[in-house]
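Engineer: got a structure for you, letters missing:
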């Protein structure tokens, strides 16, 4: 089923309660990053994109970080950022399956798989327009092979009618897990090059595989009302709409947070339905009229002097997003502002007011730049006694990196440093995160 969301004709960028423009970001540091990935033949075409943190239920030191490397498959790291496992992007288990391209990843906890309870990494596969599923060994970083694929065969395409349409690559992109109740697990997935979001029910099979059913769609706006009665259409290459990628679900409230890269941050109630989405912040150049230059394949301002109407927190692309669970009803939405190498933080309560921005500086490693995906947990994980943020870094420019190759990595940041810098809570209780109770 497909639904469309209609945006109310209000001057969005002027109604947000945001800090004063130009407020400097805080700076936090990290000294822990994963080995470099190279996006070339020699490096296995591995381009880092999105991380997920799996928290071990009994021994936090055995927690792991799972990341996507696109055509390079998946990587699994321990809390010291050592690589534990490299999984290739194998063909999907379909009669017409091709080698995968793993874009985003999230964790589903407590899924019944083959008669036992397991935690599952849920991965979006762009080249097959479907979800892939990997059970996590309960030993975590102590396992010889922490992940094992259990994707059921012949899963339907999430957004396309057939393989010919899939090959045009407007396919599964961002992914987040939503677990609203015991025995209920859904994946929320965005579509590359469109404004469409899908939900799919995760359905374990008796044979130990995992698939999905009940796919539903919601189309978000691709044009926006402005003050004075104008309508703004974000500039994209021909045939492409202003896409969404980063998605995260507040498991306490069933609210989806989604980043529309050239537009801003959305708040969307689940399950999907019309009338509920609300745009809670906009990128700085929201409302600027651009034109597509076919020669450079870039969008350029029609009037370089035209001011943007967006807020001060996000510079396109708005990318990764996740939720930190603090005490009571307090929580934080963290968003990567890829265009200016910052991260924005918002409250999960009320009107999602802005709580500030920060940068990540390297201490013996390079600074974090151009962040795409990110993940955060409030739980103690190993030496991260106040929680952990993991974020993509591109380009990776640290010591020993070949400057002539496309290099990416992931950096680990102590949540306590972010909390100190912005005056946020630290609360590591398991009960804060409904998935880990």
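Structural biologist: Done, it's in. It should be emphasised that the depicted structure is a prediction, and the values quoted were computed from it without experimental measurement.
Engineer: could you use CA atoms for every contact and neighbour count after this?
Structural biologist: Fine.
Engineer: name the SS class of the residue nearest the centre of the chain, please.
Structural biologist: Centroid-nearest residue in the chain, with Cα atoms, centre = their mean: residue 246, separated by 3.5 Å. For residue 246, the secondary structure call by DSSP: H, G, I helix; E, B strand; the rest coil comes out as strand.
Engineer: where do the strands sit along the stretch 151-300 of the chain?
Structural biologist: 172-181, 184-191, 196-204, 210-219, 224-225, 231-232, 244-250, 255-260, 264-269, 278-282, 290-293, 298-301 (DSSP state E, counting those that start in this stretch).
Engineer: so which elements touch the fourth one?
Structural biologist: Contacts of strand 210-219 with other secondary structure elements, assessed using 3 or more Cα pairs under 8 Å, 6 or more residues apart in numbering; DSSP states H and E, are made with strand 2-4, strand 130-136, strand 196-204.
Engineer: who are the packing partners of the shortest one?
Structural biologist: In terms of contact count using 3+ Cα pairs under 8 Å, 6+ apart, strand 2-4 is assigned the packing partners strand 210-219.
Engineer: and what of the longest one?
Structural biologist: With contacts taken as 3+ Cα pairs under 8 Å, 6+ apart, strand 196-204 sits against strand 102-113, strand 184-191, strand 210-219.
Engineer: residue 278 is nearest to which of these?
Structural biologist: strand 210-219 (13.2 Å; Cα to Cα).
Engineer: so which bits of the closest one are buried?
Structural biologist: Across strand 210-219, burial judged by 16 or more other Cα atoms under 10 Å covers 210-212, 215-219.
Engineer: export these as TSV, with columns for distance to residue 271.
Structural biologist: Formatted as TSV, the buried residues of strand 210-219 follow (distance: Cα to Cα, whole Å):
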residue	distance to residue 271
210	21
211	19
212	16
215	12
216	9
217	10
218	10
219	14
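Engineer: okay, the strands of the stretch 151-300 of the chain in CSV with distance to residue 28 next?
Structural biologist: Listed next are those as CSV, based on distance: least, Cα to Cα, whole Å:
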stretch, distance to residue 28
strand 172-181, 26
strand 184-191, 31
strand 196-204, 33
strand 210-219, 37
strand 224-225, 35
strand 231-232, 36
strand 244-250, 23
strand 255-260, 23
strand 264-269, 23
strand 278-282, 23
strand 290-293, 35
strand 298-301, 33
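Engineer: those: which one's closest to residue 391?
Structural biologist: For residue 391, the closest of these is strand 244-250, at 12.5 Å, according to Cα to Cα.
Engineer: just checking, what packs against the closest one?
Structural biologist: By 3+ Cα pairs under 8 Å, 6+ apart, strand 244-250 packs against strand 172-181, strand 184-191, strand 255-260, strand 318-325.
Engineer: if we use 7 Å, what do you get?
Structural biologist: strand 172-181, strand 255-260, strand 318-325 (3 or more Cα pairs under 7 Å, 6 or more residues apart in numbering; DSSP states H and E).
Engineer: mind listing the helices for the chain?
Structural biologist: 163-166, 415-422 (DSSP state H).
Engineer: so which of the ones you listed is the most packed in?
Structural biologist: Highest mean neighbour count among those (mean count of other Cα atoms under 10 Å): helix 415-422, with a mean of 19.
Engineer: check it against this one:
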């Protein structure tokens, strides 16, 4: 019989009696799987596991490779595993949206993440991503509070991964075989107690890791306590006792330092643009152009920093690709007189030429065409945003060294002329910026520092005020900035370091309003967003789908399915509701 480490039996005291599955009632053999005398599967099952809360039983029927899930004696979900031999399976309930996921691992260095439940059980799993895992992975367990996935690498190592779909795909070594650690024997099973204690059943020992569910290992290294287990194949831990080969001994009282990941409320995208044609860092910054005659026919411009400006409709269809070179940030203003005609203007920071690329947008159709360039003295041009004071059109651009230039754009007999009107700097690298045309303010993100507010008037001294610092709410890098120009204007920043967005009042004293993430929209098949660079917002209604405006954001890791980066489109009324504005 293969060892089964049941989380229900790792529960402490009264909690253990409240959970549906008790170890003495689970019968696992070559003849089948039974619970409380009821046969759940006839024939061999392998692997078998329980959810962290002990309420869900998982097993793979070896006869037909069907993965089955039960709550009590009721089978609630089943699906065939067709493309791998399952070595380990574990469930994960996301604290972000409550959805239930399965991690399905083989022993050949690969695994899958399935979505199986949202507000209801799905008829068939949604395969979210492929996992690159250690060769000969033998067991797994999850911890919802710390958003952790633990995977054992045979008798060699024990790893912690980020379990969240949109989290950075990194791993942390918890323990290893000699000479790098004290791990001994093959890992037979893993489980995480509700208090965050990670328990590993090895060939010869029971190992306890009290601080494994912290996001970072303690300075002294991962603590580990071993209870010897000579030759036992079945482990049962009931309350605070461990049955090791027939000998019951009390588990030691451990000071468990458990980590609770902050829960950040989520909104969902209802549309997304066509992804980049290659995996990797490509798409960067969106800008929204509003069709005032037919708002539902508005456009989203987006930079592909490998070499083009792209134009999409609100369904995400690519309408144009202008292969103009490596443009990084883009912005739009409307109603500019050029050559005796009124046109709309987009500008972009051109990294190949260290220049400002200028585009005309046809007011009736939204078609985009290149007008020309404004050269700059910058050595490594980076961020850009536009400003439209009364009777003028201006552009702010910045350099990675902290320098910020402000240009005025003028009509030069049907061509664009740029005139430098102000030159100032911040101490370290900036990028994202946005200008408030109505109130004459300029907001600039200094990536590792925070958000600055300046007077946008080029005749005034550029004395900035740091209105939001990098810290517990706003995580570096500070990337995209955008304004919602409603009755009470809102400044939104991309908090790239924790895949979230932070909202502030755009009026002094720039009060913090809250933060949010963009999560999985499983019904529409649209993943959430992570590692966001640029963002843009309009407060104007763009048809029935966007009654209070649109938030467009770059998605740094497209997950469903795994493809090149793209832009996600979110109704801003969902953000307002979340912020209670």
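Structural biologist: Cool, the structure landed. Keep in mind that this is a model prediction, so the values were computed, not measured.
Engineer: distance to residue 251 of the first structure added to the helices and strands packed on strand 196-204 of the first structure, as TSV?
Structural biologist: Listed next are those as TSV, based on distance: least, Cα to Cα, whole Å:
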stretch	distance to residue 251 of the first structure
strand 102-113	11
strand 184-191	11
strand 210-219	19
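Engineer: scan the second structure for its longest strand.
Structural biologist: strand 121-135 (DSSP state E).
Engineer: where in the first structure does that one align, residue-wise?
Structural biologist: Aligned using TM-score structural alignment, strand 121-135 of the second structure spans no residues in the first structure.
Engineer: which residue of the second structure lies farthest from its centroid?
Structural biologist: residue 413 (47.5 Å).
Engineer: with adjacent residues omitted, what lies nearest to that residue?
Structural biologist: residue 339 (5.6 Å; Cα to Cα, 6 or more residues apart in numbering).
Engineer: and what of residue 126 of the second structure?
Structural biologist: residue 115 is the one closest to residue 126 of the second structure (Cα to Cα, 6+ apart), at 5.1 Å.
Engineer: that neighbour: what secondary structure?
Structural biologist: Assignment for residue 115 of the second structure (three-state DSSP): strand.
Engineer: re the thing from before, report the distance from the longest strand of the second structure to the chain centre.
Structural biologist: Chain-centre distance of strand 121-135 of the second structure: 17 Å, with Cα atoms, centre = their mean, to the nearest Å.
Engineer: and whichever helix or strand comes after it, what does it pack onto?
Structural biologist: Going down the chain from strand 121-135 of the second structure, the next helix or strand is strand 137-143, by DSSP states H and E. Strand 137-143 of the second structure sits against strand 88-93, strand 148-153, strand 187-192, with contacts defined as 3+ Cα pairs under 7 Å, 6+ apart.
Engineer: the next helix or strand after the second one maps to which residues in the first structure?
Structural biologist: Past strand 148-153 of the second structure, heading to the C-terminal end, the next element that is a helix or strand (DSSP H and E) is strand 157-162. Applying TM-score structural alignment, one finds that strand 157-162 of the second structure aligns to no residue range of the first structure.
Engineer: what angle separates strand 157-162 of the second structure from strand 137-143?
Structural biologist: Here strand 157-162 of the second structure runs at 40 degrees with respect to strand 137-143, directions being taken by axes from the mean of the first three to the mean of the last three Cα atoms, to 10 degrees.
Engineer: which part of the first structure matches the helix or strand following strand 157-162 of the second structure?
Structural biologist: Following strand 157-162 of the second structure in sequence order, the next helix or strand is strand 171-176 (DSSP H and E). Residue correspondence for strand 171-176 of the second structure in the first structure, counting by TM-score structural alignment: none.
Engineer: in strand 171-176 of the second structure, what counts as buried?
Structural biologist: 174-176.
Engineer: okay but residue 298 of the first structure is in contact with residue 292, surely?
Structural biologist: Yes: the criterion here is Cα atoms under 7 Å, and residue 298 of the first structure meets it with residue 292 at 5.8 Å.
Engineer: more crowded one of those two?
Structural biologist: Neighbour totals were compared for residue 298 of the first structure and residue 292, and residue 292 leads with 16 against 13 (other Cα atoms under 10 Å).
Engineer: so what does the more buried one match up with in the second structure?
Structural biologist: Aligned partner of residue 292 of the first structure by TM-score structural alignment: none.
Engineer: buried stuff in the longest strand of the second structure?
Structural biologist: Under 16+ other Cα under 10 Å, the buried positions of strand 121-135 of the second structure are 125-130, 133-134.
Engineer: out of those residues, the closest to residue 491 of the second structure would be?
Structural biologist: Ranked by distance to residue 491 of the second structure (Cα to Cα), these are led by residue 128 at 32.2 Å.
Engineer: what sits against that closest one?
Structural biologist: By Cα atoms under 7 Å, 6 or more residues apart in numbering, residue 128 of the second structure lies in contact with 113-115, 559-561.
Engineer: narrow those to those that are buried.
Structural biologist: 113-115, 559-560.
Engineer: distance to residue 318 of the second structure added to the residues you listed, as CSV?
Structural biologist: Listed next are these as CSV, based on distance: Cα to Cα, whole Å:
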residue, distance to residue 318 of the second structure
113, 30
114, 29
115, 29
559, 20
560, 19
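Engineer: coming back round to it: between the helices of the first structure, which gets nearest to residue 4 of the first structure?
Structural biologist: Nearest to residue 4 of the first structure, of all the helices of the first structure, is helix 163-166, at 21.4 Å by Cα to Cα.
Engineer: not counting sequence-adjacent ones, nearest residue to the aligned partner of residue 133 of the first structure in the second structure?
Structural biologist: When the second structure is aligned by TM-score structural alignment, the residue opposite residue 133 of the first structure is residue 358. Closest residue in space to residue 358 of the second structure, ignoring its immediate chain neighbours: residue 347 at 4.6 Å, by Cα to Cα, 6+ apart.
Engineer: residues contacting the corresponding residue of the first structure for that neighbour?
Structural biologist: Here residue 347 of the second structure is matched to residue 122 in the first structure, going by TM-score structural alignment. For residue 122 of the first structure, the contacting residues are 105-108, 131-134, by Cα under 7 Å, 6+ apart.
Engineer: do that again at 10 Å, thanks
Structural biologist: 52, 104-108, 131-135, 151, 175-177, 187, 202, 210 (Cα atoms under 10 Å, 6 or more residues apart in numbering).
Engineer: could you do residue 270 of the first structure as well?
Structural biologist: Contacts of residue 270 of the first structure by Cα under 10 Å, 6+ apart are 178, 180, 188, 199, 249-250, 253-256, 276-277.
Engineer: would TSV of the helices of the first structure with distance to residue 371 of the first structure be doable?
Structural biologist: Output for the helices of the first structure, formatted as TSV (distance: least, Cα to Cα, whole Å):
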stretch	distance to residue 371 of the first structure
helix 163-166	27
helix 415-422	16
